[in-house]
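Engineer: What would the 3D arrangement of this be:
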Amino acid sequence: MTTTAERTTGAEKYVGQPVDRRDGRAKVTGEARFAAEHPYPGLAHAALVPAAIARGRITAIDTAAARAVPGVIEVLTHENAAPMKPPRAFTPLDLSTFVSATSVNYLATDEVHWNGQPVAVVVAETPQAAGYAATLVRPAYQELPAVVDFAAEEPNAVPQKGNLLQEATADKGDALAALAAAPVKVDLRFTTPPYHHNAIEPHATTAVWDGDRLTVHESTQNIAWLRKHLAQRFEVPERNVRVLSPYVGGGFGGKAMVWAGTLLAVLAARAVGRPVRLALSRAAVYRTVGGRTPSTQRVALGADADGRLTAIVHTSVSRTGRVGGMPEPITSATRHLYAAPNIHLRQHLVQLDLVSNTAMRAPGEAIGTFALESAVDELAWQLGLDPIELRMRNEPERDPVDGKRFTRRLVREAYALGAERFGWSGREPRAGAMRDGRWLVGMGVATAYHPSMVLAASATVRLDAAGRVVVRCGMQEMGMGATTVQAQIAADELGVPLSSVRVEYGDSDLPDSPGAGGSMQTASVAAAVLAACDKLKRSVLALARRAPGSPLRGQRISRVVARDGGLFHGAAGETYAAILARAGREHVTAEVKANMPVLLARTLLERRRWVKAACGAHFCEVRVDADTGEVRVSRWLGVFDVGRVINAKTAASQLRGGIVMGLGMALAEETLVDPRTGRIVNPGLADYHVPVHADVPRIDVHYLDEPDPRMPLGLVGIGEVSIAGVAAAVANAVRHATGKRVLDLPITLDKVL
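Structural biologist: Model (predicted):
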């Protein structure tokens, strides 16, 4: 891995600057084409028919009325659809198997596994005809007993198994005995509901077959692994599949896996011999694409009279689907945040007959920190301590569970800066003591935490004789400025103007990139871009050194600096244009290929030695109507330790976005599942409430900009850390304003009154 200390570079001119996003103009002018906006001759449209039961078998399916609708081309069911190859089970030896959202082989079986599972696909000349005809398909079912009520099934939870990348348990000392003996303790039960992603762009696929060659325009967070998955499911060579995804209108984890809509669009296009577009409605997204698991959590803390923790107990129950799902690392942050001699962590699972749950921004940490940071705040109340002071007294020097070293950890600095900027010293310690007219005013804090990791990425960098640079990598751009930051990195590494760097991305024909998830993409691609730039500079220097009279003869790469469009040793040097012209070269290209087994092994070795993470401190002020219980967030400040910041503008935007999403989690969002039928009853933005502008105050964000020495360019990852701790900060502010501890999200009027 290329670290800050090892790389060769020129003077940094663009890294750290607030550079405008390169795709901004295309998106605001409508020039950017998303997955459902690519025209093709003869384009047909598809719509899904959802199952109306949670578990059972289809005994008959009447498609006559649907086929009679003008414009209908085909109705595919398990009775007439060509079977796909079943998905492969997950194996760490091939991480692309991770993207199988469910084990269901759609339309190759009469089995129904959840309420909403697609049981037929209608293909028509227009989306209106397809959508209407889909309502006329009449399946008949033999229902089987189904388990869909999470609360009722909680007592049957079983221990969750860990894996190479995610621990599910931890034991240090005897936490239960220490808890029982502690002079001061809290022991609380928390619940969080299911949540759904609500990206501006719903999931959409445009699929085109040309013989055994497939082109797919897709809203995906994982281009390379989607390509592998489609090749496997449709039994064509991987080189015959091309996935195009230059613009993705939000994902938050929901577009990281391969869901039914994508597969059935490709299946339908092959069946009818025409390009097919399948754009999911909001309701179809909720019913065929998984969201975040609900959870119940117990957090029990024991402390001495001075506030030193003696015991931490954190256990959880979450769910997966019977046909798939991603267990959430709910206790992940608890492993790392507080020093205690006795720690007991356990995660448990139940399997339900519901659509598989999946990753959602900061999976595990977002809901786990709600419980942990609320419990820490409640312990501060029990002790009569300032909640920041309690945290500082228990800030660890090394990882609390296994003693590993932190690559860097600036939690103290984040709280110190935040307290000063927020005016924390003006907080009246007593609950309910601060008022503004009818509003009770409260202030709360919470810690943010998200681990950092790097996966293998490939990249090529080409430099031509005119000094123009092209960076090529099949990465995903979901609006976070991914291509902009890689252009900034390349410009600085090669010492060329930012305007001369072009980034090609969003295409599976380009060098492979890991998916955009886990706050890993920027660091992973940056490592490849840094290595490719270094390789390119070495190649250019080799050309210069072979030229008679070159001022760079005899120089080693460690002695030269890339600047002013060339390589220089002090004042002596040459431009790239001059070097390439003398060598008779039109361009020089450097390529770095990902070696996933090697990097995965290196990543696992790093995890044994170091703890790498982004962290931060949230400061929240709320106003609570004393009569109605209405909660309004009136001020917010977040201070973050996110390593080196590449783009000041996009970084701040990402941090604010996570906080807004956390406010929705705290105060509004909740997927409602009928405990009798397993049907989602609020599948859309009319009934699933997300924050709007009126709900969001001015959000001030600051970052410490301290590089992590064990990460490429010192960057850590920004996209997910800022949602972690948000819900707890709101709950803690409500506790300060009202004296009421809300343990169950969302924080609604009835829970405050």
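
Engineer: C-alpha from now on. contacts and neighbour counts both.
Structural biologist: Will do.

Engineer: what secondary structure does residue 284 sit in?
Structural biologist: helix (DSSP: H, G, I helix; E, B strand; the rest coil).

Engineer: In contact with it, which residues are there?
Structural biologist: 48, 116, 683 (C-alpha atoms under 8 Å, 6 or more residues apart in numbering).

Engineer: Okay, and which of those map to strands?
Structural biologist: residue 48 (DSSP state E).

Engineer: Who wins on neighbours among the contacts of residue 284?
Structural biologist: With neighbours taken as other C-alpha atoms under 10 Å, the top of those is residue 48, carrying 30 neighbours.

Engineer: For the nearest residue to that residue once chain neighbours are set aside, which three-state class applies?
Structural biologist: Distances taken as C-alpha to C-alpha, 6 or more residues apart in numbering place residue 121 nearest to residue 48, at 4.7 Å, with adjacent residues excluded. Following three-state DSSP, we place residue 121 in the strand state.

Engineer: how about residue 121, what does it touch?
Structural biologist: Residue 121 touches 46, 47, 48, 49, 75, 76, 77, 134, 264, 268, counting by C-alpha under 8 Å, 6+ apart.

Engineer: mind redoing it with 10 Å?
Structural biologist: Going by C-alpha atoms under 10 Å, 6 or more residues apart in numbering, residue 121 touches 46-50, 74-78, 81, 107, 130-131, 133-134, 137, 261, 264-265, 267-268, 278.

Engineer: Okay, it and residue 45: tell me how far apart.
Structural biologist: 10 Å (C-alpha to C-alpha, to the nearest Å).

Engineer: Next, the structure of the following sequence, for comparison with the previous one:
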Amino acid sequence: MTTTTNIAAVTGAVGSSHIRLEGRDKVTGAARYAGEVPFAELAHGWLVLSTVARGRIRSVEDSPVLAMPGVLAVLHHGNAPRVDTDYVGMLGRPNPVLGIFQHDRVPFVGWPVALVVAETSEQAREAAEALVVRYDEEPHDVAFSSGRSDAYTPENTPMVQAETEKGDIEAQLGASAVVVDEEYTTPEEHHNAMEPHAATARWDGGRLDVVDSNQGSTWVAGELASLFSLDPASVRVRAEHVGGGFGSKGLSPHQVAAVMATTVLHRPVRVVLTRRQMFSLVGYRSPTAQRIRLGADADGRLRAFDHQAQSLTSTVHEFIESSAVMGRVMYDADAHHTLHRLVRLDVPTPTWMRAPGEAPGSFALESALDELAEKCGMDPIELRTRNEPETGPVSGLPFSSRNVLACFEEGARRFGWADRDPRPGLRREGRWLLGTGTAAATYPSGVGPSTAAVTAEPDGTFTVRINATDIGTGARTAIASIASDALEVDRDRIRLHIADSDLGPAMIAGGSTGTRSWAWAVTLAAAELRERLALGGSIPPEGITARSNTAEAIEALAQQERHSFGAHFAEVAVDVTTGEVRARRLLGIYAAGTIVNPLTARSQFIGGMTWGLSMALHEEAIRDQASGGLVGADLAGYHFAAHADVPLIEADWVDDPVPDDPVGIKGIGEIGIVGVAAAIANAVWHATGVRHRDLPIRPDRVLRAADEARRRAEEEARSRSEEEVRSA
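Structural biologist: Model prediction:
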């Protein structure tokens, strides 16, 4: 039996800052992404998307297009290869949008209706824009709101438990001295990774070879094998460099289209999505409407906790934006209830997007906690301290480690929280009102089964092979440090091969599970190799290889609540004339286990916090009710934080040892965004005295809310005056 090395206890490469192994290649342009790898006889595909929100395809008039220069084929529901979507993949049943060109139904604007393939990308685009598709249009419904009577409670899935409940909520609310009962909303938000989605497919020696931009080659290879009824061993997927994913880069219609086209044409075919196409084909964050009811004693101790979240899904596939899950970990109460409900609309299916569930859920929950603190006359940090649970509020399981209060303590010290006057609307610099706010953060620290191989080479180097994917997080660099310490050799003796499904199954780069899962597999393989090398003897020309598979080893971890935690602090300035909100400084302090590479970890935290800033003040996709499509579905019309919007942002962490853990690592990719929007919203309240429960906090909303507050104040003053006159 092999033993594992607890890399958290090793002082060496892990815990030291290292620049990215591939950094020079990226900044010099030597790193090639999925849309840049050259192939002989490469053809180019261009997707044609529906222009109606609901109906049927009456005709695809492809004859004129086929006569255009360079056009090789037009694939549509009348001639495309058949695929099978009746299977259960790595993450459940596939989205039916992957079954492109299989029927004449159109369930939303942007549904793929054809693929034009030509010799050049320019020819393919010109022909695709010339293709005439006629429809029989039907009435559609894309209007999301909290009051819809057709909202329903979905079935539990392996990914999301729809509802949890203990105690009598109504009784505990009735017995509470202080009650908060408010609704919070977040808008539809979209992935906009720097690298657009792209894939090149070809048949090579009887095997399907796909060069892709994805978050898990094991995942994509398995899905393609199932879709096209292929032996999994006959499918290879590679993703050497990926320019961002955030949850969107799994399997999407463009990979399926590329495989269809290469199968028909017997030559490599590349399909790259445009920015506009990404708004309908790769998923997005659903809008949410969340009602939170909190009941507490006068001293702030929670008696009732009720978080009910509603989101949308498509008519063809069910996806739950699990916004109510955060409270299941963060706060306990005598009565505790969480619920998710869905509305089916004629829109594309949402998907995972950085901190799915926790990002929008934390805005509602941490805003409500701030409102409760205000009503109780308590400091927001003291309120959270008073409600710190000993075990999982819903699961009852012990925490592997929980240092959220240490994050608040360190953050408060560095932010200067002790000097804060809790009264709102008092601090002013010219036309700017100033305020500060805080919020908690958490995200699960998951792990998935992975395999790894570590080879001792005759030249004294070590080759690590694992199908990890580096989506810009610095995964390569982290794995090199982990292998270095596990083998007890210098980092320059480590060679890496990653992002190739031929290397064996491994966990995806998502859900803050990647580095933790890969570290475990590499550590196990390295320990096995060290044992074999300790026996002595020379190394043969092919080297000595040890392999690992963590599938069975991870099962015992289900008996603990494993989460990263954090605390966010924000200072904002609000222009009373224009309604503009400026974040002046942000601070995030985290408890995230062993930090493998401080340099790239800090980058991940700050990146998440910047996204949280965008979420609070900028991001909002608007759906046109008449057409069913989005307004401004491109980078020019979709507003997110630019350099001028980003203030002083600091990220750091506290010690967070994880006893009895084989690697001591927790995920950090998602937690940076969780709670940031709430911290900013709470700071806006502190600055202005007006609470904002709808994101984003746009200037028009700030001005309108200020006008409403002023009118209410005038009415209250008038009522008091009239009462005084009557009394006199």
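
Engineer: follow-up on the earlier one: what residues are shared contacts of residue 121 and residue 45 of structure 1?
Structural biologist: Common neighbours of residue 121 of structure 1 and residue 45 (C-alpha under 10 Å, 6+ apart) are 130, 131, 265, 268, 278.

Engineer: The third one pairs with which position in structure 2?
Structural biologist: The criterion is TM-score structural alignment: under it, residue 265 of structure 1 has residue 258 as its aligned partner in structure 2.

Engineer: and the host helix or strand of that match, what does it pack onto?
Structural biologist: Assigned by DSSP states H and E, residue 258 of structure 2 belongs to helix 253-265. Helix 253-265 of structure 2 sits against strand 43-49, strand 71-76, strand 112-118, strand 198-204, strand 207-212, helix 217-227, strand 269-272, with contacts defined as 3 or more C-alpha pairs under 10 Å, 6 or more residues apart in numbering; DSSP states H and E.

Engineer: One more pass at 8 Å, please.
Structural biologist: Counting contacts by 3 or more C-alpha pairs under 8 Å, 6 or more residues apart in numbering; DSSP states H and E, helix 253-265 of structure 2 packs against strand 43-49, strand 112-118, strand 198-204, strand 269-272.

Engineer: The first one vs structure 1, average offset?
Structural biologist: Comparison of strand 43-49 of structure 2 with structure 1 after fitting gives an average deviation of 0.9 Å (mean C-alpha distance after the TM-score superposition for structure 1).

Engineer: mind listing the helices for the stretch 51-200 of structure 2?
Structural biologist: 63-66, 121-130, 169-174 (DSSP state H, counting those that start in this stretch).

Engineer: Can you lay out those helices as a markdown table showing distance to residue 291 of structure 2 and mean neighbour count?
Structural biologist: Below are the helices of the stretch 51-200 of structure 2 laid out as a markdown table (distance: least, C-alpha to C-alpha, whole Å; neighbours: other C-alpha atoms under 10 Å):
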| stretch | distance to residue 291 of structure 2 | mean neighbour count |
| --- | --- | --- |
| helix 63-66 | 52 | 16 |
| helix 121-130 | 44 | 20 |
| helix 169-174 | 14 | 18 |
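
Engineer: Longest helix in structure 2, please.
Structural biologist: helix 699-727 (DSSP state H).

Engineer: Name the nearest residue to residue 318 of structure 1, ignoring sequence neighbours.
Structural biologist: Residue nearest to residue 318 of structure 1 in three dimensions, not counting chain neighbours: residue 295, with 4.6 Å by C-alpha to C-alpha, 6+ apart.

Engineer: you'd agree that neighbour is up against residue 157?
Structural biologist: No. Judged on C-alpha atoms under 8 Å, residue 295 of structure 1 makes no contact with residue 157 at a distance of 11.4 Å.

Engineer: Neighbour count: these two, which is higher?
Structural biologist: In this view residue 295 of structure 1 and residue 157 are compared by other C-alpha under 10 Å, and residue 295 has more residues nearby, 24 against 17.

Engineer: The residue nearest to residue 318 of structure 1 -> structure 2?
Structural biologist: That one, residue 295 of structure 1, aligns with residue 288 by TM-score structural alignment.

Engineer: do you know how far that match is from residue 15 of structure 2?
Structural biologist: Distance from residue 288 of structure 2 to residue 15 of structure 2, by C-alpha to C-alpha: 38 Å.

Engineer: again with residue 508 of structure 2
Structural biologist: 23 Å.

Engineer: before we move on, what about residue 155 of structure 2?
Structural biologist: Counting by C-alpha to C-alpha - residue 155 of structure 2 and residue 15 of structure 2 are separated by 42 Å.

Engineer: The two: which is more packed in?
Structural biologist: For residue 155 of structure 2 and residue 15, the more surrounded residue by other C-alpha under 10 Å is residue 15, and the numbers stand at 19 against 12.

Engineer: thought the more buried one was touching residue 601?
Structural biologist: No. Taking C-alpha under 8 Å as the definition, residue 15 of structure 2 is not a contact partner of residue 601, at 10.2 Å.

Engineer: Between the two, which contacts overlap?
Structural biologist: residue 595.

Engineer: mind checking how far the corresponding residue of structure 2 for residue 681 of structure 1 is from residue 545 of structure 2?
Structural biologist: If you follow residue 681 of structure 1 across to structure 2 using TM-score structural alignment, you land on residue 631. Distance from residue 631 of structure 2 to residue 545 of structure 2, counting by C-alpha to C-alpha: 55 Å.

Engineer: what's the answer for residue 100 of structure 2, then?
Structural biologist: Residue 100 of structure 2 sits 42 Å away from residue 545 of structure 2, taking C-alpha to C-alpha as the criterion.

Engineer: Give me the more crowded residue out of the two.
Structural biologist: Counted by other C-alpha under 10 Å, residue 100 of structure 2 and residue 545 do not tie: residue 100 has more neighbours, with 26 against 18.
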